[in-house]
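Student: Take this sequence and fold it.
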Amino acid sequence: MASIDSLNTRRELVVGDKTYVYYSLPAAEEAGLSGVSRLPISMKVLLENLLRFEDNNSVSGDDLKAVAAWVENRGSVEHEISFRPARVLMQDFTGVPAVVDLAAMRDAMTALGANPEKINPLTPVDLVIDHSVMIDYFGTAKAFGQNVEREYERNIERYNFLRWGSSAFNNFRVVPPGTGICHQVNLEYLAQTVWTNSDEGPEIAYPDTVVGTDSHTTMINGLAVLGWGVGGIEAEAAMLGQPIPMLIPEVIGFRLDGQLPEGTTATDLVLTVTQMLRKKGVVGKFVEFYGPGLAHMTLEDQATIANMAPEYGATCGFFPVTQATIDYLAATNRAPERVALVEAYAKAQGMWREPTDPEPVFTDSLELDMAAVVPSLAGPKRPQDRVLLTEAGSDFKGHLAGETFGKPEGLAQRYKVEGENYDLGNGDVVIASITSCTNTSNPGVLIAAGLVAKKAVELGLQVKPWVKTSLAPGSQVVTDYLKAAGLTKSLDALGFNLVGYGCTTCIGNSGPLPEPVSEAIQKNDLVAVSVLSGNRNFEGRVNPDVRANYLASPPLVVAYALAGTMTIDLANEPLGEGKNGQPVYLKDIWPTAAEVSALQRKHVTNKMFATRYADVFKGDKNWQGIKVKGGQTYEWSAGSTYVKNPPYFEGMGMEPAPVTDIVEARVLGVFGDSITTDHISPAGSIKATSPAGVYLLDRQVPVSEFNGYGARRGNHEVMMRGTFANIRIRNRITPDIEGGVTKHFPSGDTMSIYDAAMRYQTEGRPLVVFAGKEYGTGSSRDWAAKGTKLLGVRAVIAESFERIHRSNLVGMGVLPLQFLQDGWHKLGLTGEEIVTIRGLTEVSPRKQLIVEMYRPSDGRIARFPVRCRIDTPTELEYFKNGGVLNYVLRNLAAEGAAIAAE
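Tutor: This is a model prediction of the structure:
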């Protein structure tokens, strides 16, 4: 195929009094890319990206042909393309280590004799500080101010570092703490749906696309912005101008019909969709929503569904541009010129959808009549485990007495809480949190929660005294419209006071339970419950004292706080007694859709968005008071326990060392199915007795100042000690012990996984890890791969991998291998095995390899085939270089040397 110019795809688009240049998909079809008008709209976005960057090098005519051929093969043919997003989005948990890496790369460039300023984002980057606020204080009007003060006390080292980064790097903006969750700031302000660039010549219009270092970057697909989560290392490469290699995806169409019935919420819908798509199997695929049901959905409902893509396993859950997109952009105070451009561009490119439009071609499809949706929760351990509200109580009792929690005594016994006038038992709700980007981006469910609170207060209901309540919205606009609607007072009366604007309970920043409650739970080994309006409820994530976690809509969070237990039938049993002594039921306090809609129309205003985002990068007086230190390179502090120069580039030369076979490796861990990145690299609290805790204590950091693993991600010493350190992870080498423990062989000594890895390193032993299905599901956490690499693990052998984590492993030079037959269960692993994998000197993408395993105790040798999950030629180059950052460094240094030679 010829070049773009001869295809003549550049066109002009006149919008108002302005003229834009764009790359026309209809023109490309006329020039020979037949059938592309029938592509899913998400695929049209990818095709436009290729057209714009086609250079017969990173993007070739064959790539364009492969996308055009998608209509016939429906994504069944594997073909690698290079995707270049318009921008990169970060939050601070994942953003700090990314900026640490960039700072370390500048040092490495200096060591290689190259210009450190070559390490500079070429793609616009926004970092939103939203993951560092913890709920230390709650239930009072002072809670917000107290938590902010504590946040700065804990994180001032990190914030100093980020202030340096915002001044040292070009194309890099930081949204200060207390503004909101990155996904909601993205939805309400940063995203534009159609992006423009006028760096060279006329202003070019093209689809807004984004990759983010948080897996829930997918929420922005609700605004017709194609985006997904990547690991920090992949995002850094994208920032530095590297295209993202990806296989042309399959696209699953999800048809929505009808509309939600009275009494249900967008949360109920998304939990239903999540369960359906998990059952369908969409890991690594795009999902695109279409159908007449879109006409009955708000943009916020779409964003709620798009947010949960990691939970249903898809790369993204995309919604096309419709009238709802235009209305939302206008309602959130986007510039009128931009709103007009979005509509004109989408219609010109065939990216606009009307309910009566013909359906695109999809790889496969499924459908849902939204009228069939019923009130639901998800839990007690996974977001895809939906349970009907009417069955939640009995379902929990089954989990309690069964294998999940192993409490056959169930609800028989309650225990006095020291110093309090109440007792606790299994199944009591001790955390009720309205939190996270999933639901607080949606005024409908927030106003519904406020109305539930208002009606409950009017009837005389109170929250049970053992429940820790909190309101942590994703945007300052939320508290504006709740106040304007007259709902704040009632939420406050029930203890749902504002605790912060950020990601709290969902990420493990729920803060400690009141000490008497915590002691009662620990002393009596109780199965306590949290109910949160978030998207993640993996075990060990929310709070170390809480073993059962349920996702629910904000109004149901309030209802469960009133009930105080997961064991009742909330739909049919009373929540409590009202002030007249009469039982009060959920139906008595549940608002109608008309009530919610009336308040939303009246009180969620354009002016609120205009005011809150008028000076979004300025920050409060705390942020403004931070003094910036350092110049081109960062002045690392030897005494810092938050930010340290990582060892990834130590001794790195211009040429990579040859890849060697894995010979006589030891087994560090054997793990089951659905091991999440939370298991591999926890984000919650740090135990004083853990290797990370001992490290901090050795450096005179008191336990009260430990903060969490998430906040310590800029310190590799803490994070490698925290790898595989989740309190709930189970290593089959030590099946009777919960937590990050293994056995060292041949000694047979039981110790922490970190200590064993360090002993193996002193012995010069490489390491491997075995795992089951869906290894690395959950957050796009690059430390799950970085920590694995730093522990000395050279290969992870699993039955299947989650998309982002597989990519992250390759990006750190760790080899992902997939069982071709049975998993590890039939191998009889004890941990003493010695593993050899040959053929790595000539490895190629998706090549079949043989693993040889020798067991010293009986002399048995087993051999089994695996698939190398280095999926693309570009990934192979990353692997050969020891990781993507090493690859980028060498290329940038070589470019600088070539320019200097000229």
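Student: okay, CA-based contacts and neighbour counts for the rest of this
Tutor: Fine.
Student: Next, please give the residue ranges for the strands of the stretch 1-150 of the chain.
Tutor: Applying DSSP state E, counting those that start in this stretch to the stretch 1-150 of the chain gives strands spanning 10-15, 18-23, 80-83, 87-91, 125-128.
Student: and if you look at the stretch 201-350 of the chain?
Tutor: Using DSSP E, counting those that start in this stretch, the strands of the stretch 201-350 of the chain run over 204-207, 209-212, 226-229, 244-247, 251-257, 286-290, 316-318.
Student: how about those strands, which one is nearest F819?
Tutor: Comparison of the strands of the stretch 201-350 of the chain against F819 by Cα to Cα identifies strand 244-247 as nearest, at 20.8 Å.
Student: re earlier: and the strands of the stretch 201-350 of the chain as CSV, adding mean neighbour count and distance to R334?
Tutor: Formatted as CSV, the strands of the stretch 201-350 of the chain follow (neighbours: other Cα atoms under 10 Å; distance: least, Cα to Cα, whole Å):
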stretch, mean neighbour count, distance to R334
strand 204-207, 23, 16
strand 209-212, 26, 17
strand 226-229, 30, 19
strand 244-247, 18, 29
strand 251-257, 23, 28
strand 286-290, 26, 24
strand 316-318, 33, 21
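Student: Second chain to compare with the first, below:
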Amino acid sequence: MSDSFSTRRQLSVNGRDYTYFSLPALGERFDIARLPYSMKILLENLLRHEDGGATVGKEHIEAVAHWEAKKEPDTEIAFMPARVVLQDFTGVPCVVDLAAMRDAVGKLGGNAKQINPLIPSELVIDHSVQVDVFGRPDALDLNGKIEFDRNKERYSFLRWGQKSFENFKVVPPNTGIVHQVNLENLARVVMGREVQTHDGASELQAFPDTVFGTDSHTTMINGIGVLGWGVGGIEAEAAMLGQPSSMLIPQVVGFKLTGKLPEGSTATDLVLTVTQMLRKHGVVGKFVEFYGDGLQHLPLADRATIANMAPEYGATCGIFPIDAESLNYLRLSGRSDEQIALVEAYAKAQGLWHEPGQPHAEYSATLALDLGDVKPSLAGPKRPQDRVLLENVHSNFQENLGPLVANRKPKGVGCAIEELKGEGGDQPQASELAAKPVSKIRIQDQDAELSDGSVVIAAITSCTNTSNPAVMLGAGLLARNAAKLGLKSKPWVKTSLGPGSLVVTDYLKKAGVLDDLEKLGFYVVGYGCTTCIGNSGPLPDEVSKGIAENELVVASVLSGNRNFEGRVHPEVKANYLASPPLVVAYAIAGTVNIDLTQEPIGKSSDGKDVFLRDIWPSNKEIGDTIAATVGPELFAQNYADVFKGDTRWNQIASPDGESFQWDEASTYIKNPPYFDGMTMDVGSIDDVHDARVMGLFGDSITTDHISPAGNIKKDSPAGRFLVSRGVQPADFNSYGSRRGNDDVMVRGTFANIRIKNLMFGGEEGGNTLYYGKDGAEPEKLAIFDAAMKYKADGVPLVVFAGKEYGTGSSRDWAAKGTNLLGVKAVIAESFERIHRSNLVGMGVLPLQFKDGENAQSLGLDGSEVVSVTGLDDGKAKTATVTAKKADGSEKTFEAKVLLLTPKEVEYFRHGGILHYVLRQLAAKKAA
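Tutor: Predicted coordinates:
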């Protein structure tokens, strides 16, 4: 451990002496007062990890201290997070990989005990519960029972991991959503930890809490001043094993907030506005930092809401500084007086403390928003950045309806003929019948009609909003006002309430509004992400049949952060993000074909029109309710034994031992093939010759498209595999729950029912064309089936794509599956940050078209044989791509090689980051 700038200092807090690396001391040599808050955190990280240049040298510290706001990133630094947080969909494959690495390191001459987290690593089980049962008092219990029945194998494996690995803890099911638990309990804000020094002694150090999370919404913790972001499981595993993350010194965009939210607007409306503004500005790969006098009017929960959606606006993080409001939240959430004192003393000593009115930092660019201009909004119907004002939702739906119904052929069952008659009473034409089909159904002992725009799912879900008392209690108060007037949810709406943590349920009960939510069908269904990640469960049979009969384009309204195609529910094509109060409102209205600002939402029990404004609670009413109900005692009692779990959890049997005993019969947990045949020899980065195109995709292909988390279709490659292993379709569970088994997941790669391979025009479904060696006509096959034929032929594969490839969840299986299918390179117009990193980590080469070029402009149709040359063992910044058509003609173009740092080149030569780590550990043992 080096200290080139003599910044080591002592800080006394709570009668204890902490060593820390002083930024003000460094400021005596460099002008660091001008640096953004987030850059100061990076700078401290380098000071603390300086090691003479092996990983962090004097020059790296100087580079950050001399940070130039407008400069394009070109300097590599190493960042080491203080801890890692995981959720179970991404956490299970992480633990599977660690278990596999224990086996593999032994074969390379190392020791299994070398594979062990070196920093605190906490996994929260929150992605497995599904909304199988809803709208009834026992929904929570029954969904929990089903969850445990489905996932016993996975949970047994995680319990083994908790026993076997050091520094690894599991928060059991029915506790809360990972990011909410992280905010409410796990986050330290400032760490106090015994650290081993270079001479073998140890000392108590204080330093900023920084975090990597295997979920893109890890950024929620930025709301309390903790620098962290989502990474793929591959990068998280490397961090757990003590490997620093290689990154370029980022640009930082400043976002100035002024004023305060007006009456009727919520934090959800604010974050949708911020998301739209930042997406338009362009912040991919950048840090975003919020400042301005508006901060003093933003409760911590509102800040966390904004920080949560950093992936949606494309930033690496969206951070707020530590200030008095941060301490208020720490007190509210039951943190100890000692921890709060440490946070305050350290932040002030380091110049990380924010006071209203202080000069702001230098930024690479700035945006500004007056909070008073925020209006009620939703986002949709398929992207979170597509904000639409509440008053325009009905017209937005109609505008998006056309392409979705262009090819449908509804049967006309139950069509409202009278509605379609012309002024003269003439019978409507067939085209008109197809335009406005209505399906008549019988549900909950009522006759009902479904049509385009019917809301069939209304879900209060997702960490973005369920951690915010203002919007959760706002929903409860709206429900109370609605229930008093006799309003009810429409019978065809699947209603659900996923509170995000036990604390939320308690304050809803304490406020007396949980009963009111239940009167409208919003019973607690589970403590997990539920609908937001596609665990929405099946629709009632009557509703599903009604949708299918006329190929209706129905809608969901959810308080989530993602609404990509095919994510929420396979039968629901229009999905709108909204605040929890608006979720309740749309459940009452039953359709998005309505202007809730002007049209009545329903009729009262005495037959009078009721408008949304009649039931919307005032800001004062919400604020008074928060003050009366949300207190430290709720957090203290609910997090007292956060790692203990309930009876179901503790009754699950799990094996013992350093190494996991793999069960060949398991369809959930399997030793992955990444390390098969691995030796200590490092490879090279070779050119790709005579590859076939596996997929030709357009813009905004998400990680949900590449590696879906939801339903497994019976006739899909994954479904056929499970059936062949004796698994009944009723027991398929979801792709997300089976991420511990590569046989399932590789078959699910590119299997999203909404993905469009442009080889087939606008046709949906995960198919491609297989070109055999014999010159026969190409064969249309599922992507997995074609990939296996190509693998048998010894033919490599490439993928072409448009802008924002890999948008969405930090899903490492989107890269793992791509690798296992035999894809050597992905050539896209642009990549989302995390997915590009994941591809590199799995040995798949990301290449970027030159500006203004894409597959379409180059005349590529997917039939070509493709070669990528000039890679020069990873030293080249550009490569030559040659695409040869069947008639012998060629198209040659240059593409940028997106191996962004020397460390990434090194990882790639090893075949991926995990292979690199294994060889390093095995070599250390051998030495």
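Student: TM-score them against each other, please.
Tutor: Once superposed, the chains reach a TM-score of 0.98 (TM-score structural alignment, normalised by the length of structure 1), with 891 aligned residues with a Cα RMSD of 1.3 Å.
Student: about what we covered before: how about the strands of the stretch 1-150 of structure 1, which one is nearest V866 of structure 1?
Tutor: Using Cα to Cα, the strands of the stretch 1-150 of structure 1 put strand 80-83 closest to V866 of structure 1, at 21.7 Å.
Student: about what we covered before: determine which of the strands of the stretch 1-150 of structure 1 approaches T196 of structure 1 most closely.
Tutor: Of all the strands of the stretch 1-150 of structure 1, it is strand 18-23 that lies closest to T196 of structure 1, at 8.6 Å by Cα to Cα.
Student: What residues sit buried inside that closest one?
Tutor: By 16 or more other Cα atoms under 10 Å, the buried positions in strand 18-23 of structure 1 come out as Y20, V21, Y22, Y23.
Student: if I look at the second one, how far off is F649 of structure 1?
Tutor: Separation of V21 of structure 1 from F649 of structure 1 (Cα to Cα, to the nearest Å) stands at 42 Å.
Student: so who does the aligned partner of S24 of structure 1 in structure 2 touch?
Tutor: By TM-score structural alignment, S24 of structure 1 lines up with S22 in structure 2. The neighbourhood of S22 of structure 2, defined by Cα atoms under 8 Å, 6 or more residues apart in numbering, consists of T7, R8, R9, E44, A349, Q350.
Student: Quick check: of the residues you listed, which lies closest to D681 of structure 2?
Tutor: Looking across these and measuring by Cα to Cα, the closest to D681 of structure 2 is E44, at 36.2 Å.
Student: what's the distance between the match of S24 of structure 1 and A206 of structure 2?
Tutor: Between S22 of structure 2 and A206 of structure 2 the distance is 11 Å, computed by Cα to Cα.
Student: before we move on, back to that, now the strands of the stretch 201-350 of structure 1 as JSON lines including distance to A86 of structure 1?
Tutor: Formatted as JSON lines, those follow (distance: least, Cα to Cα, whole Å):
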{"stretch": "strand 204-207", "distance to A86 of structure 1": "8"}
{"stretch": "strand 209-212", "distance to A86 of structure 1": "5"}
{"stretch": "strand 226-229", "distance to A86 of structure 1": "10"}
{"stretch": "strand 244-247", "distance to A86 of structure 1": "12"}
{"stretch": "strand 251-257", "distance to A86 of structure 1": "21"}
{"stretch": "strand 286-290", "distance to A86 of structure 1": "19"}
{"stretch": "strand 316-318", "distance to A86 of structure 1": "16"}
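Student: G32 of structure 1 is nearest to which of these?
Tutor: strand 204-207 (21.2 Å).
Student: max-length helix in structure 1?
Tutor: If you go by DSSP state H, structure 1 has its longest helix at helix 143-168.
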